[in-house]
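Enquirer: I need the structure of the sequence given here:
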Amino acid sequence: MAFLSISGVSKRFGDYIALEDVNLQIRQGEVVALIGHSGSGKSTLLSLVAGLVQPTRGEILLEGKPVVGPGPERGVVFQNYSLLPWLSVYQNVRVAVDSVHRGLTDAERARITEKFLRIVGLWEHRHKRPGEISGGMKQRTALARALAINPKILLLDEPFGALDALTRTSLQDELLKVWDSTLEDSFLRAIWGNARKTIILVTHDIEEAIYLSDRIAVMSNGPAATIGRVVEVPLPRPRNRREMLQNPAYLEVKEELLHLLTVVYARDLELSHTA
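Expert: The predicted structure follows:
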């Protein structure tokens, strides 16, 4: 049985068909990227897995149980950050930690909050409110909050899109450390255990998708978008960014993805506009 099963899922918004017959089986500990043109339903699919909206048809199962609403086993980072504007950066993360880790002491929950704010480079800005920080810092706060609740699955909607190149690559590496449970903090290792996180990542960055993922699901164009092709990423882990860029397998995957996005689905989009 798949850890996450998406079977025959369709989603309508009134007369508009956003998704049609989406099928995807994801193994525990797998990283799967969703890529595609704007309007291909990537964020809608992520919202369905998050339980924020319900499918019009089909079902989504997490560990064999239907997804019928949001839950702490799914950590979500959306493009709009969803931070509470009256709380500080620290409080935005801490309130999530307090709600999920109720069995821990106050000191332990404070330690978790600090750890992940340090991971995303925001500890020095912990007392600022969302209105006092940049969009990239808001995005990092949302990422720290999602990681700190220790979810079974991370749902990330372009989590690095608003970041500068240096911060983006650094946080990609930190995300892989958390995913691989290679945390240096023995206290966090005791809480997190050794199981790899399952991650679904929406991105428009092909290099990012290849670097982070085990498989890449390419969405067809909307309306009635679906998963047109799933591309395996045959690169060994742990990954070194410089070595990856020189690996023939990386170049083959990149070429296939570019072909799908610029030829196969670009043609579909052109035809839909002229129909």
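Enquirer: For the rest of this, base every contact and every neighbour count on C-alpha atoms.
Expert: Will do.
Enquirer: Strands of the stretch 151-275 of the chain, start to end?
Expert: 153-157, 198-202, 215-219, 227-232 (DSSP state E, counting those that start in this stretch).
Enquirer: Save these as JSON lines, and put in distance to Leu271 and mean neighbour count too.
Expert: Below are the strands of the stretch 151-275 of the chain laid out as JSON lines (distance: least, CA to CA, whole Å; neighbours: other CA atoms under 10 Å):
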{"stretch": "strand 153-157", "distance to Leu271": "28", "mean neighbour count": "25"}
{"stretch": "strand 198-202", "distance to Leu271": "25", "mean neighbour count": "25"}
{"stretch": "strand 215-219", "distance to Leu271": "17", "mean neighbour count": "24"}
{"stretch": "strand 227-232", "distance to Leu271": "16", "mean neighbour count": "16"}
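Enquirer: this one next, for a side-by-side:
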Amino acid sequence: MSTTFTLDTSTSRAHPVPEPVRRLTVPAIAARKKDGVTAEPVVMLTAYTARMAQLLDPHCDMLLVGDSLGQVIYGLDTTVRVTLEMMIAHGAAVVRGSYRSVVVIDLPFGTYEGSPEQAFHTASRVLRETGAAAVKLEGGEVLAPTIEFLVRRGIPVVAHIGLTPQAVNALGGYGARGRSEAEAKKIAADARAVADAGAFAMVIEGVMEPLAKAITAEVKCPTIGIGASPDCDGQVLVVDDMLGMFERVPRFVRRFDDIASRITEAAASYAAAVKDRSFPGEAELYRPKAKS
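Expert: This next block holds a predicted model:
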């Protein structure tokens, strides 16, 4: 038995209660891929809050607390400005709101690239203060020694290759990667390096489809595509993009709903009810009890 958190949907408050350990594990995710084949694709979505985590958890194998929260939650223009404190606060909330999924937290820009020791200090703090199972970091061959350093010290790592948003200033934008033969060879080498270093899974973002397919066939760890290939061992999307919260989304996003329109309609209905004084109504008021 272990103490986990149950979210009271009537109050939005999390209550610690003893429950059997039911979470998927890092080894279970890694074991999905056997002899180069993943019979059951890995389902991953981003989550940034306890309530969203609770809603997504029954349907996902992994929940990613992505540094995309900088843009989605805080309205920043780039993930480069995301802080470690942001990641820890939202990561802890997602852990509290979930019980099944493996929770993975992005290490923000500037907190792990300096040295393996810096990465260990950051990653160990993240796992200790959030209760998450793993961290994700962006980079290929140059980060392979860091990944190996972390894995050897008991910190599970998800690698991230291809289009790496934290390097947007160096890449010159968010366009698809691997168009040239030279760049495709580099990304393939990156994939081999991070897999050999011990990453238990690998996000492949924004690369040409044949390249993502080839990498998936070559590396032993599961690949999780985002703008990559249906042949990847799993898929991930930013949940707000998938739900239709934004008007403009990358080409690789499929909108599975139009939540933004529904929120707009609900807000308009609320505003109308306030203005015509139909809200609050009798059922929403506290009246003194009649004296007997």
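Enquirer: Give me the TM-score for this pair.
Expert: The pair, once superposed, lands on a TM-score of 0.31 when counted by TM-score structural alignment, normalised by the length of structure 1; 144 aligned residues with a CA RMSD of 6.2 Å.
Enquirer: on that earlier part again, can I get the strands of the stretch 151-275 of structure 1 in TSV including distance to Ala33 of structure 1?
Expert: Listed next are those as TSV, based on distance: least, CA to CA, whole Å:
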stretch	distance to Ala33 of structure 1
strand 153-157	9
strand 198-202	5
strand 215-219	5
strand 227-232	10
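Enquirer: can I assume Arg94 of structure 1 is in contact with Arg109?
Expert: Yes - under the criterion of CA atoms under 8 Å, Arg94 of structure 1 makes contact with Arg109 at 7.5 Å.
Enquirer: Please report how far the spatially closest residue to Val126 of structure 2 that is not a sequence neighbour lies from Glu138 of structure 2.
Expert: Spatial nearest neighbour of Val126 of structure 2, excluding adjacent residues (CA to CA, 6 or more residues apart in numbering): Ile88 at 6.0 Å. Going from Ile88 of structure 2 to Glu138 of structure 2 by CA to CA, to the nearest Å gives 18 Å.
Enquirer: what do you get for Val26 of structure 2?
Expert: For Val26 of structure 2, the distance to Glu138 of structure 2 - CA to CA - is 19 Å.
Enquirer: Over to Ile105 of structure 2?
Expert: In terms of CA to CA, Ile105 of structure 2 sits 12 Å off from Glu138 of structure 2.
Enquirer: same thing with Gln118 of structure 2?
Expert: 15 Å.
Enquirer: Same drill for the two, tell me which one is more crowded.
Expert: Higher neighbour count among Gln118 of structure 2 and Glu138: Glu138, with 23 against 14, using other CA atoms under 10 Å.
Enquirer: Quick check: closest non-adjacent residue to that one.
Expert: Take Glu138 of structure 2 and drop its neighbours on the chain: the residue closest to it by CA to CA, 6+ apart is His160, 4.6 Å away.
Enquirer: same thing with Leu176 of structure 1?
Expert: Leu176 of structure 1 sits nearest to Leu212 (CA to CA, 6+ apart), 7.3 Å away.
Enquirer: got a list of what the one you found touches?
Expert: 31, 172, 176 (CA atoms under 8 Å, 6 or more residues apart in numbering).
Enquirer: between these, which is nearest Glu255 of structure 1?
Expert: Proximity of the contacts of Leu212 of structure 1 to Glu255 of structure 1 (CA to CA) peaks at Val31, which lies at 20.3 Å.
Enquirer: My guess is that closest one contacts Glu208. True?
Expert: No - using CA under 8 Å, Val31 of structure 1 makes no contact with Glu208, being 11.9 Å away.
Enquirer: These two: who's more crowded?
Expert: Set Val31 of structure 1 next to Glu208 and count neighbours by other CA under 10 Å: Val31 wins out with 23 against 17.
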